[in-house]
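Trainee: Provide a 3D model corresponding to the input given below.
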Amino acid sequence: MIKQILLTFLMSCFLFQAQAANLAEVGFFVNDTNRSFLKTIHAQGKFIVDHPSSKGYEVYGPKGLKKWLTANSPVSFRSLSNSIDKRNSLLSYPSPEQIESRLIALQKKYPKILKLISIGKTETGRDLWVMKISDNVNVDEVEPEFKYVANMHGDEIVGRELMVSLIDELASKYSKNDQEITTLVNNTEIFIMPSLNPDGAAKRRRGNSNWRDLNRDFPDVERDARAFDFTENTTANRELETVAMMEFQNRRHFALSANFHGGTEVVNYPWDTKSSDFPYMNLVIDLSREYAASIPSMRDNREFIDGIVNGYDWYEINGGMQDWSYHWHNDLQVTIELSHSKWPSYSQVPGYYKKNRASLIKYMQRVHQGFGFKLDSPKKGRVTIKNFRGNSFQLLESLDFEGSEFYKVLAPGKYLIELESGSKKYSFEKEIRADDIKENGAFKSIQL
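Mentor: Below is the predicted model of the structure:
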């Protein structure tokens, strides 16, 4: 009994610490050019650091943050609160309700390929909308699944606008039989979420209606204080938006994703929370570099070589969506920072879309750079992936699978795929090529 009480007490302490660590009620820019104060900030365990650069970094936390910085910071800092001019710029952006109306209008205009899905609601009752784009939009097809998510930080608005524009273009060009778009849509299940945090967008603030930072609210891949054993993929004690995304992801089989932010221009690739190499480091670097390459302002950003950066090398994030997505769901995800200004003049949005458009399309096409299989019935088992190096197949990764559908994005090359479920085994070789959109992903049918 005493042991159980002690365990409950310890869990309560860890939970309190975890919840405090993603609270973003106020924010400041700290002019710490050599990052000498970062270690002290991290040691508090309750502040959020974002966008370190040669000029300094952002720090978010509870309302007592200003008092703490005043007492402890060896360098100057300034508030990130909205100025009068910035507040006025709120009026130029559509409200969450106007975005919702536009999405509904697009679905009505293109009902054959667009399906608007609410995956949950926010604390204030706003729907969390995802647009499915597919040639058979009301059918769950066996095809590679792709996902874009934007605006999880409410004050980082450019991604939301770009996603609505992308949905519009995909549907419009499909209706006009554009070959590139038609080929992509006919052979892929695409899901686009313009805003994971409409409550934050409505108030132009980083956190949701509870002031929580959603990109610190997902299960951490190393040590999650909300989980009983610190490694469980649990929805307990998380924000409604986080739970909605977790449950949505659990119902799907996403193989490639990206989430959009603002504050600089760079493609951030995993891991965010640990220094160890990502299992497919060369692949994720190539995908990131390809996205940045066609955007001069991103590619030539003086802060980042080639416009890309490893998340942990930049700054550690615990509880981020990017790492969670791959660690528990085999969904390779990068984080794309679209603009130096988090909330630029609305008149600049078309320019951001124009310079990102080619990269947005190309990144979606890359989901076909992989292999998939479809089993005759749902099963639990293990997939072992080996790639051909030198003169033999070498182990690359071994991972669990559950269900009847599996898909994996890989770098170009020759692979040996080995399946095992109970006493049954199956193996096959696969050649992966770039720039090859296969019919419905060319899933291999297997009786196991």
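
Trainee: contacts, neighbours, all on C-alpha from now
Mentor: Will do.

Trainee: Spell out which helix or strand contains K414, please.
Mentor: strand 413-421 (DSSP states H and E).

Trainee: packing partners for that strand?
Mentor: strand 370-389, strand 424-432 (3 or more C-alpha pairs under 8 Å, 6 or more residues apart in numbering; DSSP states H and E).

Trainee: buried sites along the first one?
Mentor: Under the neighbour-count criterion of 16 or more other C-alpha atoms under 10 Å, strand 370-389 has 370-375, 379, 381-387 buried.

Trainee: Then stretch 274-284?
Mentor: In stretch 274-284, counting by 16+ other C-alpha under 10 Å, buried: K274, F278, L283, V284.

Trainee: cool, and stretch 49-64?
Mentor: Within stretch 49-64, the residues that count as buried by 16+ other C-alpha under 10 Å are V49, D50, P52, S53, G56, Y57, E58, V59, Y60, G61, P62.

Trainee: To check against the first, give me the structure of this:
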Amino acid sequence: MNTLSSSVAVFLAALVFSLGLAAPVTAAPENIGMDPTYAFSDRYPVEIAASSGEALLTLLDLSIDFDRVDFNGGPDHPGTIRAYINDDERATLETAGYTITQIPNEGKEMWEKVQKEWEARGALEAPVTLPDKGDRWTYWYSFAELEGDLQALANDNPDLIQKISIGQSVQGRDIWALKISDNPTIEEAEPEFLFSSTIHGDEVTGMDMCLRMLHYLTDWYGINPSITELVNNVEIWFIPLHNPDGYVNGTRYNAHGVDCNRDFPDPVSDPNDNPAGREPETQHLMYFGYDHTFVLGGNMHGGAEVLNFPWDCRYDHTPDHDLFIEIAEGYTYLNPPLWNSTEFYHGWTHGAEWYLIHGGQQDWWYEWRKELHYTMELSNTKWPPYSQMDTFWSENRAAMLHMMDEVLYGVQGIVANSGTGLPVNATIDVVETGRTIRTDPDWGDYCRLLKPGTYTFQFAAEGYNNVTVNNVVVTHENKTELNVSMTPEGSDVGVAEFVRINLSEPTPNPVNPSQGAVRLLLDLPRAAHLTAGVYDAAGRQIQILKEGFDLTRAGRHTLVWDGTTGSGDPAGSGIYWIRVLAGDQALSRRVSMIR
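Mentor: Alright, predicted model coming up:
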């Protein structure tokens, strides 16, 4: 962890004069009960009072582990910072004239109570006995119980859940990630979403929200149409407990005493997107992120109630600032305590305008992965009594579902090679926003969330001719489909003119070939070379529906698949994709085969 350097100490001493701070003041000792020092660390929680708004903002620029800031009347007025410091840092700050008040470590105090409950029911080590479904939401799980519940959830829902370890903590505990999808072990051309929680081991409300949402989605899949649509069309990932060592030991930090939410590459202080030399928990999430292309996500915290978005590391606004606000308000509108916040307008804040940090997770996602992620502060208390979790669930359930639904909208499509139909690893620029995203290299799919408006999209890839698409219209909570075929450089067919085609959903779907073939309607605005084929879930072509040697006339066409492979054998039950290439555009539709 960072400590106050001697140069900072000199700087702070100068503040006594330049900012008119009072002489060194030590607050009267508080009755704080148990030792407030965090496990694996020499730090403890304090409140730091500043006598002017300028002094407060100056504090935020220092290398102290800040937790939250309360502006009494706004950022131009004096306020209080909650932070975690050691004795040396405290002495330096007090010498510079800041008033330091040591406060109870409420998270640690609650953890000690919970730890005794775990011991009493024999829950510290596997095997453990999980509660019946009716008694599930009654107490904080131990780590062993959490692992048992996640494994039982995966065992009970093999067609919906994939459970993996993204790596192990300092002390060797697995960091579990669960994917919910209608094809959980197969990557599909679908947008990806991520909820993670408890990178600070004593901030646990989000962990419980993730666990409840995992159960909620599996319980209601196939029953609730909106839940079924979400799971069928989005690859949803959960990491309920990012810092298991911190959770087991009741501390903010990992077992090396490091705040992992200050350990990520940072655009300002550490512009090096390299996991080497970082904490294991940080490295594992980074490598997990490299393997995925998330459209949207949220990492859950406690100690405040607000949705926080980039930048944390600089006061500038991102190109997606207004979009961040729109998505945040979609969440907070459904969460009354956030929407009605008296501290944050409608329950959201631009990170640095609350307080500046470096090495935060959300800035790494945005800068290097080009993804939209929030820091979601869900409870003012870091480790609340479990009796409050039903209330937090009722406040966050609909909001979490709404946030996941967001990735069903925006501009979506597949970028493919115009000759082979294979996915292209392309960059996508929206001229009006100034931010570049990438396609998923496995499928060539992408999803760009945007506020309503009209945009210009530019597609580029190494070895391909660029494609520009003008007048792409985005409307509120609707999907605009934009599929693009890219022509290799030097190809004798030249650069194709963009053709906007329309392909209907397949009918019937699901299909049983014994009862008839599946049909799709294709509208061509002009004559084009048309290729159509059927692909299995692994991306292998099993049937050709239309060769592209001759021009296909403009107008409406019907594509028919009788459920057979190219060899004439019946295709087995499962998921298939009908992919169409028309000139410079590619479209795909999913078909469920039932025999």
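
Trainee: TM-score for the pair, please.
Mentor: The TM-score (TM-score structural alignment, normalised by the length of structure 1) is 0.85; 411 aligned residues with a C-alpha RMSD of 2.6 Å.

Trainee: coming back round to it: can you add distance to G351 of structure 1 and give the helices and strands packed on strand 413-421 of structure 1 back as JSON lines?
Mentor: Formatted as JSON lines, those follow (distance: least, C-alpha to C-alpha, whole Å):
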{"stretch": "strand 370-389", "distance to G351 of structure 1": "32"}
{"stretch": "strand 424-432", "distance to G351 of structure 1": "35"}
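
Trainee: rewinding a little: among the buried residues of stretch 274-284 of structure 1, which one lies nearest to Y110 of structure 1?
Mentor: Nearest to Y110 of structure 1 among these: V284, at 33.5 Å, using C-alpha to C-alpha.

Trainee: any idea which element the most centrally placed residue in structure 1 lies in?
Mentor: The residue lying closest to the centre of structure 1 (C-alpha atoms, centre = their mean) is N259, at 3.5 Å. Using DSSP H and E, N259 of structure 1 sits in strand 254-261.

Trainee: what angle do that strand and strand 370-389 make?
Mentor: Relative orientation of strand 254-261 of structure 1 and strand 370-389, computed by axes from the mean of the first three to the mean of the last three C-alpha atoms, to 10 degrees: 100 degrees.

Trainee: measure T487 of structure 2 to V415 of structure 2 for me?
Mentor: Separation of T487 of structure 2 from V415 of structure 2 (C-alpha to C-alpha, to the nearest Å) stands at 11 Å.

Trainee: if we can go back for a sec, could I get the buried residues of stretch 49-64 of structure 1 as CSV with secondary structure and distance to E180 of structure 1?
Mentor: Compiled in CSV, the buried residues of stretch 49-64 of structure 1 are given as follows (DSSP: H, G, I helix; E, B strand; the rest coil; distance: C-alpha to C-alpha, whole Å):
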residue, secondary structure, distance to E180 of structure 1
V49, strand, 40
D50, strand, 37
P52, strand, 38
S53, strand, 38
G56, strand, 42
Y57, strand, 41
E58, strand, 40
V59, strand, 43
Y60, strand, 43
G61, strand, 45
P62, coil, 48
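
Trainee: Tell me the secondary structure at the aligned partner of D435 of structure 1 in structure 2.
Mentor: For D435 of structure 1, the aligned residue in structure 2 is E477 (criterion: TM-score structural alignment). Secondary structure, DSSP: H, G, I helix; E, B strand; the rest coil: E477 of structure 2 is coil.

Trainee: so what's E477 of structure 2 up against?
Mentor: The contact partners of E477 of structure 2, by C-alpha atoms under 8 Å, 6 or more residues apart in numbering, come to E406, Y409, G410.

Trainee: hmm, back to that, superposed on structure 2, where does the strand holding N259 of structure 1 end up, distance-wise?
Mentor: Following the fit onto structure 2, the mean deviation recorded for strand 254-261 of structure 1 is 0.7 Å by mean C-alpha distance after the TM-score superposition for structure 1.

Trainee: Under the alignment, what does L106 of structure 1 map to in structure 2?
Mentor: Counting by TM-score structural alignment, the partner of L106 of structure 1 is L153.

Trainee: pretty sure that match belongs to a strand, no?
Mentor: No. Assigned with three-state DSSP, L153 of structure 2 falls outside any strand and is helix.

Trainee: What is the burial count for it?
Mentor: Using other C-alpha atoms under 10 Å, L153 of structure 2 has 20 other residues around it.

Trainee: and the aligned residue in structure 1 for R369 of structure 2, how many neighbours?
Mentor: By TM-score structural alignment, R369 of structure 2 lines up with H329 in structure 1. H329 of structure 1 has 18 neighbouring residues, counting by other C-alpha under 10 Å.
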